[in-house]
Structures are given as structure tokens and as C-alpha cells.
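[1] build me a model from this:
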Amino acid sequence: MYVGVDPETGKQRYLTETCRNPDEAEAARVRMVAQADSGKGFAGRLEFGDAIKLWLASRDEYVAAGELAASSQRNSRQLAETHVIPVLGAIALGDLERELVPAAEALYREVGKCRLRCRGRTDFEHYEPGRGNARIARDLHGHQCGKRCRPHECPRASASMLRKVHSVVTGTCGMLHRWGWMPGNTSKRIVAPAKPPLNPKAPTTVEVAALVDAAFARNQDWGTIVWLLLVTGARRSEIVRSQLKHVDFERSLIFIDPTKVKDTSRWLALDPVTMDLLEALRARITDRLGALGRTVTGEEYLYSFEPDHALHGSAGYLSLRLKSMGRSIGIDTHTHALRHYAATELIVGGVDIVNVAHRLGHRSPKSTSDIYAAWRPDVDRRAAALLAGGLQAPAAKVPGPDRDRSAEQPRRTAHEIEQRIREVRQRTGWGPRRIKHHLAVEGVIRAESTIWKILHRHEPNITRPPAAIGTTLHDGQPDPE
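    A predicted model of the protein is given here:
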């Protein structure tokens, strides 16, 4: 079937398919007509890997326009080059409907078992040289092992990583469908990886106090940065890029310039203690610039390792430093956990969810309530007390005097029969079984259990023998023959 001219080569293109019988030929004809109508024949010799590169290039435009975070684009590009293109890139666009779904699901399973996709063939991990480089070295020609090279243990990919790999596939398929290169979005038929569980782990107030004490004990500048992370709830990248000009010392406000979500810039109110810490930090920056013969301009970064604070510090090193400090005092935490702490404390303190979302820089309060609000045991105890406070406990019953209830056994046996059982017992000393047989001869038949209750009512000290010994009295003496 003729499908037009290839825009890349200028040659005429035909779709061909071999069939075994007329029915298969008719089905093939229908498919080829659909492909021709959808314009798939004009895709030339493009493969899925080429489409992924086009999709990444289109996202670069969003990054340049400020509508997409550069870190998100870098992460998507790394996942595409590491996992998606090597496995799915060779699939031709004409075969995408048939081959993409099983190949993509197999890729997710493989990455889920080992995020390096070793397939059991890797015994040692070699990393490329370079500061802060965590990429696996694929070409070992001339490679010299460094401190990051280590024996390989298959690390399972997190649910978040699998979802990001899936987003590369879905984003590319969506682009192809919008451009008219595919009749439908094939990625909708792929079983998506499970969503990561929402389990925020905010540190407790005791742990936060220990972190603050440890931070100020190490360095006043470092303690101020940790304090800002706690009282503002801002992201680490937002605090790292904050400058002196962003702090309004007159109105006790700080301006947060968003680094991840567009249109979430905000002014946050600060308490007097925080303002005192920031004024002390400004004084130290002024002294450092004075030693260099310079004055404060407001462009100085709050978190910096430069003498003139002209460059901000690394956000990655901030996280590493906080995590290392926490481990040194027995606390397993990270910078994002401090954000969870701020959200939890604000919600527990009664601040409405809209203002909490604004302080954290969320577009929707749903993200705040679903992800950042953590459960607190002390709040749960207050909830239990609040629920119980609306109820009235039942009045306690005053216990009456103790009394002997042994003579209060319900009497369901006639008084004459009970007297006859007691007479036989006193005269013969027999047990319930012999008494039962004796009364049966006289025409008075009572169950053995009834005879036992009557005897126990008048002889409380009598002991009942094991069930297997049926020819003994209940006082332990042998039953006479």
C-alpha cells in the first residue's frame, strides 16, 4: 500500500505485509489503511529512540521558558539515556503498537530487580572519575578504579524511579499522538508501576531540638541555615539561593524565590528569634566583607563557603552535611524531612491548610495534606482524650459483702429424691455411679451429674476423680463391690 513520500529521503514509501490466507490479508489491509490515514507512513525510518530525543528537545523549550525545572529535565534525560533508549529505542514507529507494551513492561520489571539492569552479569561497579560523578562507567578502557568503585549488589529501584522511567515512555507516546504520527496513545495500554506509598517521616520535636543544638555547636552560620529550613518549611534549593536582599529586616519577612514550581514565589513572616539570627548572620557577612575592603550590596548569599558570599553553597552538600550530622547524634533524617516537620507542626497547631500550602510553596493544598502532613503520637493521644471527654463514664458499682453461695445451687430435683440420695450416701458411702444404679433399681433414675451436684452441695470438700476412673468415690476411697 502506497503511503506517500518520505520527507527525509524524498522516496516513495509502501507498507507491506505477508499473509497466509484471504482473511489475514483483509485484516492486514484494514490495518494498513488505518496506518496510512493516521499519517504514520510519513514518519520515515524513525525509531522510538529518535522520538524520545525529540521529546526531550521539546522539553528544553519549557525549561528555557521557566515552565519546567531544569533538575527535572536532567533527571528525565539521564533515565532516558540509561534505561529507555538502550532497551526500547530500536523499536520502529511502525511496530510501536505491537512491540512497545510487552517491551516496556519487561523493562520495568528488569529495573525493579536491579536499577543498573545488570541481569546477573555484573560483579563489580566501576564509576567514572570526576568530582560528584555517580554514573556507572560502561567503557572500562583505561579506567582506573577510585573510592566509589565497589562490589555490586543488585539495588532495587524505588517506586518513584520506576514512575519516572514510565513518564519518559508516556511523554514520548503522547507527543507522537499529538503530532499525528500514531493513531492512539499506546502507552495507555502499559501497566504503570505502582505509586510510591505516602509515608512522610517527620522528625519529632525532641529530635529537632537535638539537630538545632548540634548545628549551632558546629557553626553559627550552619545553625542559622538549619533553623531557616525548620521555621520556613522551604525547599533546600530555595534556602540555598536566598540572599540578603530577600530578607526584609524592617517588616520581619523573607522572600522565597521558587526553584521547582512556577508561580509560587512568596513572602513569609518570621518570628523575632529568627530575625535576631539573620541580623547576626548579616553582621558576620559585613565583617567578612570589611576584611576584604568591600561593603554589603545585598547580593550576598545566606549559605555560602566563599569569603565574600558571592556564590551559594551546594544543595547536595547541604543534604549530605545534615544527614551526617544527624547520624553523629543518632538521628536518621534528611533535609526534606524538615519540610515534613514544618507542615505537620503547622497543621497540628491549627493553621488552615490553605496557608500551610502557601508557606510550603504548593499550588494545591491537596499536596500538603496528602504528602507532607505526618501522623504524630502526641496528637493522637490528645484526640483520644478529646473523644473520651464528651462521654460520661458509668458509675462504679459498690461491691456487696462476700457471702457463701455454695448453698444457693438452683434446686431442680424434688426434695424427696434429694433426701433419698443423701440417705444412700450416708449409709453406704457410695459414689454417684453406684447411687445411680441403686436408685434405678428402686425406680428413681437421676443423672450422675445431678447426683454429683447434690453431694457437692452438702459436702463441699468432696473431690471429683478423673473421668477414666469410674468405680471410685468422690472422696478418693475405693467403691466397695
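
[2] use CA for all of it now, contacts and neighbours both
    Noted.

[3] would you say F255 is within a strand?
    Yes - when DSSP: H, G, I helix; E, B strand; the rest coil is applied, F255 is found to be in a strand.

[4] by contact count, what packs against the strand or helix carrying I239?
    Of the helices and strands defined by DSSP states H and E, I239 is found in helix 236-240. Here helix 236-240 touches helix 220-232, helix 315-328, going by 3 or more C-alpha pairs under 8 Å, 6 or more residues apart in numbering; DSSP states H and E.

[5] quick one more, to check against the first:
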Amino acid sequence: MKLPSGSLRVRVYAGVDPLTGKRHYLTETIPAGRTAEREAEKVRTRFLNQVDEKRSPRTRATLNQLLDRWLEVVDIEPTTRMGYVNKLNKHVRPVLGKLPVGRLDAETLESFYASLRRCRDWCGGKAFVKHRVEGEHTCTTKCRPHVCKPLSASSVRQIHWILSGALSRAVRWRWIAVNPAGQAEPPAPPHPDPQPPNSADAARIINEAWRDPDWGALVWLAMTTGARRGELCALRWQHLDLTAGVLTLRRSSYLDEDGELREKDTKTHQQRRVALDPETIEVLRELHGRYLDRLAQLDADNDLADYVFSPEPDNSRGYRPDTITQRYGRLATRLGIDSHIHALRHYSATELINAGVDVRTVAGRLGHGGGGTTTLRVYAAWLSESDQRAAGTLAARMPPRPAAPTLRTAESSPYRAIAAELREQIATAMLRPGDQLPAVAELAAAYGVSVGTAHRAVVLLTAEGLVNVSRGRRATVTYA
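    You can find the predicted model right below:
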């Protein structure tokens, strides 16, 4: 088709758009010129090949439309879905949402990732003021100039895998022929660096938390079992067997899109049984006793379905996970400790590993999937500490190391050690005035050093006036 400007438009039928049901065409405009017809024929041939080989996009749908459709059919956990939606709405849709899916390529995605690593607000390097409220208003101290803050590598990787999942579904639906995310390279995974509290800080945390014994019991259980905060919030008395000393983790609490408290399966969709030590059993017995005392005051009956940890006197409602996070954060801030509630899970894991417990058992207590792969990757640094302790154990069983004659003195350098021993022999009259010292080569062989080192020892004694050296003769002890 020739346009009024002289340009040529190539248009090839590519089927029916599965989203709109309308006829879909591949189009491209060739600028006017002497070679326009030849270039147009090349484009037409390329389009026909793409259609024949089913490598052409079948839709003009945008990325926003693909994401909406994908979120309708993908089967994921509610909390995972909320995380996906938040990241897509905040970072992806404003920038790439209106772009046709067929025009996405690896370069576009990698440029997008690079921009997020520079600034999460997609500022483009331009200065602007971040206003506290929208519309006309009087700026306050909370309306501040924008400061670029990069998005973490882990968050960019999560965005990449979200897009990869949606685009993979688009390939399956034949919206596009190739998944561009499969050709794009996300940021390298960050090196795991858990920072659990040390033993001294853990003791301070427990002592501070025990100002409220019920809260202290929750912190104690988080440390000793490594349970997730949502699992602690969903824990009920029927999940505790204090006689057998076993805790069963079946459910996890979370907040839905409306901020309402809900429960779901654990993160790995499997319940797990965690053995309790005698001290933890006693902590939970005392907690249960306080629970029964409150029910007696309220003239209420106990119910095994009641929550173990609750803000209500009758334990009828569990804690919100964010409440646990905020309360623990305030506790750590008061103590001047840089910590968060998930760090107690790290504390439990690292203490077990450092105590010599095998990785598979630690993974089972924490609820890690993959037979310990996650545990091994995240806590490799503490496994290294265990390896160092093993090396120390082996060293303790080794036979005593023979001490070299030259190292029996406290002198730091070998030639000083030789000079000190010769000096002692002179002082104790083992070497008398006029006696010859051994030849330099003999000293080197006797003390296991080089000839140069033995020579330095003789030079040192000569400088002190204890030895006299003449050309062509052995060094002799001087007369007092």
C-alpha cells in the first residue's frame, strides 16, 4: 500500500487476535526512496515467514492486559499474589504496562532492570519534590526533594521471575512466539548474609521481653523452634502436646488485601512436628496456667481451639503478624540491637548448626524444603564455623609438635635467637675468651637456617663487642 507521502506500508494477515477476536495484521512502514519497493518486498517476505513458522505475535495486547489475564488463571498463594500485585503496580505497570507484548525484548527488559537498580522511582535522573499529599497544598517538612534509592537486587530478580512467568504463559497461549525474559539476564542473586543476634544479645532480648511473660514466651518459642511469625500467630493449644514435648505447626496467619486476618497452609504446604526441650515445655506450661487463670476470672471455659498467643484475655483471637514484627522491632530499638523478628529464626538455625546438628534435621525444624538445600545455602557461613571447630578438635588429638632448637628462646627472628643462645654460652663460660665460634656454615646447619642468617647472628655479636672477627679466621670470643 502506497501512502500519500510516498512511503510504503506492508500489511500481512497474521490470524485472529485471541484477546479481542479481531483480525490481526503485521504492519511496517517503509520510508519513500529509490529502494523502497525492494525493502518493502523484504519486509513482506519476513512477515510471511514469521506467520508460516508461527513466530509472529498473534495479538496487539499490551503487557497490562497480559498481566491481568495471567493473574486470573495463575494458581499461587494469597500472600504470594499480593506480593506480585504490589510489585507489578508499583514498578512494572507504570513503565512497561502500555507496551505491546510483541515488542518486548531482552534489551528492553535489561534496560528496565538497570533503571530500577539506579532508582526505584524511575526518576530518569531528574530532580523533583516528593509531596506528602496529592493536589494543591502547603508543603510541610514531609515534602522533600527526591533522593534516588535503588531497588535491591533480590527485588529486581523477583520482578524478573514474575514477568518470566507471565510471558511464558503468553508463549503457551501463542500470544507471542518467544519469551523475551528467557533471553534477558536478571541481576546476580545476592549473597545470603543472615545476621542473628549473638548469645549476649539474645539474653538481653529474652530478659527485656520477659517484662510481659506472655510476650516473653512468644520470643522464647521463636528462638527455640525457629517458627515463622505467621506460624506462631496461628498456633493453637490443640497443636501442643506438652506431655510428649512436641509442637505441631500446621497453619500460618496472614493479612488479606483488605487487612483482615486470615489463615493458610504453612509456606511449604506441609505440617511439621518440632521437639521441645524441657525448659521450653516449662515455659509453655506456665503460659497455659496464666491462660487458665484468666478464663477462671472471666468465668469462661477453656477451648483447645483457642490461640496460644493472643491480645485478647480469653485467647479467642490470634496476633496479627505485623503486630509481632513492630513490637519486636521496638524491643530491639530500646536495647540498641539491630535485629528483626525473622532474625530469631536465623538464631535458632545457627545455634543448632554450631552445636553440630546435621543440616537435614535443622531444615526439618525450620520447614525448609529441598532436603536442606536452602539451609545449606543460607547458613553456609556457620557451617564454616563448624568446620573450623572440627579442625580444632583434630588438632587437639594430634601428637605434640617437636620444638626446633632455635625456637626455644623468646626472640622473634632466627638470627636473634642464634645470637641469644651464643650470648648465653659466653655469659655462662661455656665459651671462654679466645675460644673460636663454630664456622658460619656449621651454625647454619646446626640451627637449620641459611648461611646468611647465621652470618647476621655473628655480625650482631660483633657489634655488641662479644666477638672479634678477623679476615680469613673464625670469629673468637673477645677478652673482657
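
[6] any idea what the TM-score comes out to?
    The TM-score (TM-score structural alignment, normalised by the length of structure 2) is 0.73; 398 aligned residues with a C-alpha RMSD of 3.3 Å.

[7] export the helices and strands packed on helix 236-240 of structure 1 to CSV and append columns for distance to T170 of structure 1 and mean neighbour count.
    CSV is the format used below for those (distance: least, C-alpha to C-alpha, whole Å; neighbours: other C-alpha atoms under 10 Å):
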stretch, distance to T170 of structure 1, mean neighbour count
helix 220-232, 35, 20
helix 315-328, 29, 16
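
[8] whichever residue in structure 1 pairs up with L99 of structure 2: what's it in contact with?
    If you follow L99 of structure 2 across to structure 1 using TM-score structural alignment, you land on I91. Shown in contact with I91 of structure 1 (C-alpha atoms under 8 Å, 6 or more residues apart in numbering): E47, F48, G49, E99, L100.

[9] A helix includes the last one, no?
    Which is L100 of structure 1. Yes - assessed with three-state DSSP, L100 of structure 1 lies in a helix.

[10] so it is in contact with L88, correct?
    Yes - at 7.4 Å, L100 of structure 1 counts as touching L88 under the criterion of C-alpha atoms under 8 Å.

[11] and the helices and strands packed on helix 236-240 of structure 1 as TSV, adding distance to H340 of structure 1?
    Output for those, formatted as TSV (distance: least, C-alpha to C-alpha, whole Å):
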stretch	distance to H340 of structure 1
helix 220-232	9
helix 315-328	15
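
[12] what's the closest of these to M32 of structure 1?
    M32 of structure 1 sits nearest to helix 315-328 of all these, at 52.2 Å, using C-alpha to C-alpha.

[13] quick one: the closest one aligns where in structure 2?
    Under TM-score structural alignment, the alignment places helix 315-328 of structure 1 onto residues 321-334 of structure 2.

[14] what about the matching stretch, distance to the chain center?
    How far stretch 321-334 of structure 2 lies from its chain's middle: 21 Å, per C-alpha atoms, centre = their mean, to the nearest Å.

[15] touching the helix holding I239 of structure 1 from outside, list them.
    So helix 236-240 of structure 1 is contacted by 225, 228-229, 256-259, 301-303, 312-315, 318, 335-336 (C-alpha under 8 Å, 6+ apart).

[16] circling back to that earlier point, E8 of structure 1 is nearest to which of the helices and strands packed on helix 236-240 of structure 1?
    That would be helix 315-328 among those, by C-alpha to C-alpha, at 44.3 Å.

[17] and the closest one, what does it pack against?
    Using 3+ C-alpha pairs under 8 Å, 6+ apart, helix 315-328 of structure 1 sits against helix 205-218, helix 236-240, helix 335-348.

[18] that one vs structure 2, mean deviation?
    Superposed on structure 2, helix 315-328 of structure 1 shows a mean distance to its aligned partners of 1.9 Å (mean C-alpha distance after the TM-score superposition for structure 1).
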